[in-house]
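Enquirer: the sequence and its predicted three-dimensional model are supplied below.
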Amino acid sequence: MTISNEVTMAGILDSVNQRTQLVGQNRLELLLFKLVGRQRFGINVFKVREVLQCPPLTSLPKQDPYIKGVAHIRGQTISIIDLSKATGGPEIRQTEDCFIIIAEYNRSVQGFLVSGVERITTLSWQDIMPPPEGAGKSSYLTAVTDIDGEMVSILDVEKILNEISPVSTDLSEDVVDETVGESVGDKIVMIADDSTVARNQVKRALEPLGLNLVLAKNGQDALDQLKEIANGCQNSITEKVALLISDIEMPEMDGYTLTAELKNDERTKQMPVILHTSLSGVFNNAMVEKVGAEDFIPKFHPDELATAVKKWLKLEE
């Protein structure tokens, strides 16, 4: 990640190896920022390419109301999303003193307009908690944490992006195969993701395969469910669970730690794990190998995901 000269940050780890170790220890770096008001928000540094002073923006005809304009940055034209307005808050009107967070989600690059950027802090995923129960379906939070005695909200960016540009979950005709579920029988495929939108995207994409799908809201929830199932198996959990598809970024326990826990348990080590995430970077392959996951699929391409699922269910021709 590049930080422009206008923004002073502390505690940035420049080494990919150091960052790999950080993720493997169930830890993350959170970039703290503000929208309109005093409330602080956070985004995982691994999603962030660059932070810079807001450049001049160009408006486009019939652009989405949440798009503030486009900016030309390092030879690339990037849409700039007003993150305050996109999450139901007031519009950020004056952009001269604001900042742009350039981030990569789901194989595309976006710019998020924020009113101020504070610093980067290192936390444990155990300190990242699910949003309050009363937040409701309209909430744009995927998690919350306490920093310096104040609540910091971690936004469900996948939900925001899906509302601006909905992701198709349709499979190509040649990938659809309802006999996959018949071959697996009563065994379940578990989907672990802290984003309700992302969980449902994966669920809708895999339903045409006729699978018995079970959902988990984060890594700890998935581990608890899988351990309970394993306790009811004579030998391996594969008697009842065919596959786990897990996000990496999740409160309480990330996908890497979840995978490592499962691979270190004789009852669950034989179950295939596909890590499915919007995280990008060279550390992914190293971490997948380190924790013992069978596969890594970047979000979100339904055909690629379904093809990987068929492969690890031993059904891909």
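Expert: Received, thanks.
Enquirer: only C-alpha atoms from now on, for both contacts and neighbour counts.
Expert: Noted.
Enquirer: what's stretch 103-114 in contact with?
Expert: For stretch 103-114, contacts defined as CA atoms under 8 Å, 6 or more residues apart in numbering pick out 33-35, 47-50, 54, 68, 78-84, 92, 98-102, 158, 277-280, 298-300.
Enquirer: presented hereafter is structure B, for comparison with structure A:
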Amino acid sequence: MSGVLSSVDARTKLVGQNRLELLLFHLGGSQFFAINVFKVQEVMRLPRLTRIPDCHPVVRGVTHLRGQTVPVVDLRQAIQMGPLNMDAVDATIIVTEYNKTVQAFLVGGVDRIVNMNWNEILPPPSGAGRQHYLTAISRMDGRIVEIIDVEKVLAEISPYNTQLSDDVYDRGVLKQVQGKKILIVDDSMVAIEQMRQVLVPMGLTIVEARNGLDAYQLLMHWKEQGMDINDELLMIITDAEMPEMDGYMLTTEIRRDPVLKDTIVVLHTSLSGNFNKAMVEKVGCDGFLSKFAPFEMAAEVQRHIRTKLENRLG
């Protein structure tokens, strides 16, 4: 599928406009699924795979692409729909980069790329429970499109170690901000839980929002209540891709607000580092964290806390 990837320059045009591009695909049936094009490196017909003994059951094997060995994950099986028929005519792999790793997802076939606004992307229904593999849903051509929670899939294949030793935490600094708020914004429950395991030992009050719009409305509510946000809120750690309002748009709105404009905002995302360095500069984030690196998150949060304390003293 030629032309799947846009250049960084083309991608940056979507940032600040609350827009995204989705790659639509199916898993051997009529239902459409999607992932963000930003994560996609390449789309190709299913190549010959090499089996790996004792690998995770949803990993069908590995293939060699451009000098590296790439695991191929049966996405249908990974989201509990049963294995995909690898002999299907349109069997395809989508090569992606998440959390600084490259992997391919085996799918039944790729449909097309669509350009959408994040306000057309909605959270999954609240009655769907907590065990599903979706971060969002949308409607297109009269059909529901389900956006896969790839972070949940990858975490189940290769669980992250989020346990940090106590010497990672600067207790002298953290003692000065005990009980202060830190707002974490992410549409993935896996990502929220990973962040909590790093941040809870700091003694901070963790406030959660599932997307940028929820976070923005919460900030407006705090303003209306007369809360001293600059004092009570240490920082915001936000994902980039979220239903209704993405992290870039959230940051843009914060910078436009005279009360909120100095709030520390750190972008926390599985999108590629080079792309996000350009985005951090464009929208005015104070930092960037790749998912999921617990040591780096602890260090970044404490670095900003130290800076905030020094500014108060100055």
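Expert: Arrived safely. Predicted, not measured: the structure shown is a model, and the values here were computed from it.
Enquirer: picking that back up, among the contacts of stretch 103-114 of the first structure, which ones are in helices?
Expert: Cross-referencing the contacts of stretch 103-114 of the first structure against helices under DSSP state H gives Leu83, Ser84, Glu158.
Enquirer: out of the residues you listed, who's the most crowded?
Expert: When neighbours are counted by other CA atoms under 10 Å, Leu83 leads those with 26 neighbours.
Enquirer: list the contacts for the equivalent of that residue over in the second structure?
Expert: Residue pairing (TM-score structural alignment): Leu83 of the first structure is matched to Leu75 of the second structure. By CA under 8 Å, 6+ apart, the contact set of Leu75 of the second structure is Leu27, Val58, Phe105, Leu106, Val107.
Enquirer: residues near the first one, how many?
Expert: Neighbouring residues of Leu27 of the second structure were enumerated by other CA under 10 Å; the total is 23.
Enquirer: could you find the closest non-adjacent residue to it?
Expert: Nearest non-adjacent residue to Leu27 of the second structure, counting by CA to CA, 6 or more residues apart in numbering: Gly108, 4.4 Å away.
Enquirer: so what does the one you found match up with in the first structure?
Expert: By TM-score structural alignment, Gly108 of the second structure lines up with Ser115 in the first structure.
Enquirer: that match contacts Gln39, correct?
Expert: No: Ser115 of the first structure lies out of contact with Gln39 (CA atoms under 8 Å); the separation is 11.2 Å.
Enquirer: the second structure: which residue goes with Ile73 of the first structure?
Expert: Matched across to the second structure, Ile73 of the first structure falls on Leu65, judged by TM-score structural alignment.
Enquirer: and Gln126 of the first structure, by the same measure?
Expert: In the second structure, Gln126 of the first structure lands on Asn119 (TM-score structural alignment).
Enquirer: doesn't that match belong to a helix?
Expert: Yes: residue state for Asn119 of the second structure (DSSP: H, G, I helix; E, B strand; the rest coil) corresponds to a helix.
Enquirer: contacting residues around the nearest residue to it once chain neighbours are set aside?
Expert: With CA to CA, 6+ apart as the criterion, Asn119 of the second structure has its nearest non-adjacent residue at 3.8 Å, and that residue is Glu244. Neighbour list for Glu244 of the second structure: Trp118, Asn119, Glu120, Ile121, Leu122, Asn211, Gly212, Leu213 [criterion: CA under 8 Å, 6+ apart].
Enquirer: how many neighbouring residues does the first one have?
Expert: Around Trp118 of the second structure there are 21 other residues, counting by other CA under 10 Å.
Enquirer: I figured it hits Met245, correct?
Expert: Yes: assessed by CA under 8 Å, Trp118 of the second structure is found in contact with Met245 at 5.6 Å.
Enquirer: between those two, which contacts overlap?
Expert: Asn18.
Enquirer: tell me, how many residues neighbour the aligned partner of Gln94 of the first structure in the second structure?
Expert: With TM-score structural alignment as the criterion, the equivalent of Gln94 of the first structure in the second structure is Met86. Residues within reach of Met86 of the second structure, counting by other CA under 10 Å, total 16.
Enquirer: Arg143 of the second structure too?
Expert: Neighbours around Arg143 of the second structure, by other CA under 10 Å: 11.
Enquirer: also Val152 of the first structure?
Expert: Residues near Val152 of the first structure, counting by other CA under 10 Å, number 20.
Enquirer: please apply the same query to Leu84 of the second structure.
Expert: 17.
Enquirer: residues contacting it?
Expert: Residues near Leu84 of the second structure by CA under 8 Å, 6+ apart: Leu27, Gly28, Asp74, Arg76, Gln77, Leu106, Val107, Gly108.
Enquirer: mind redoing it with 7 Å?
Expert: The contact partners of Leu84 of the second structure, by CA atoms under 7 Å, 6 or more residues apart in numbering, come to Gly28, Asp74, Arg76, Gln77.
Enquirer: and Phe292 of the second structure, how many neighbours?
Expert: As a burial measure, Phe292 of the second structure scores 22 neighbours (other CA under 10 Å).
Enquirer: and stretch 268-281 of the first structure, how far from the chain's centre?
Expert: Taking CA atoms, centre = their mean, to the nearest Å, one finds the center of stretch 268-281 of the first structure at 12 Å from the center of the full chain.
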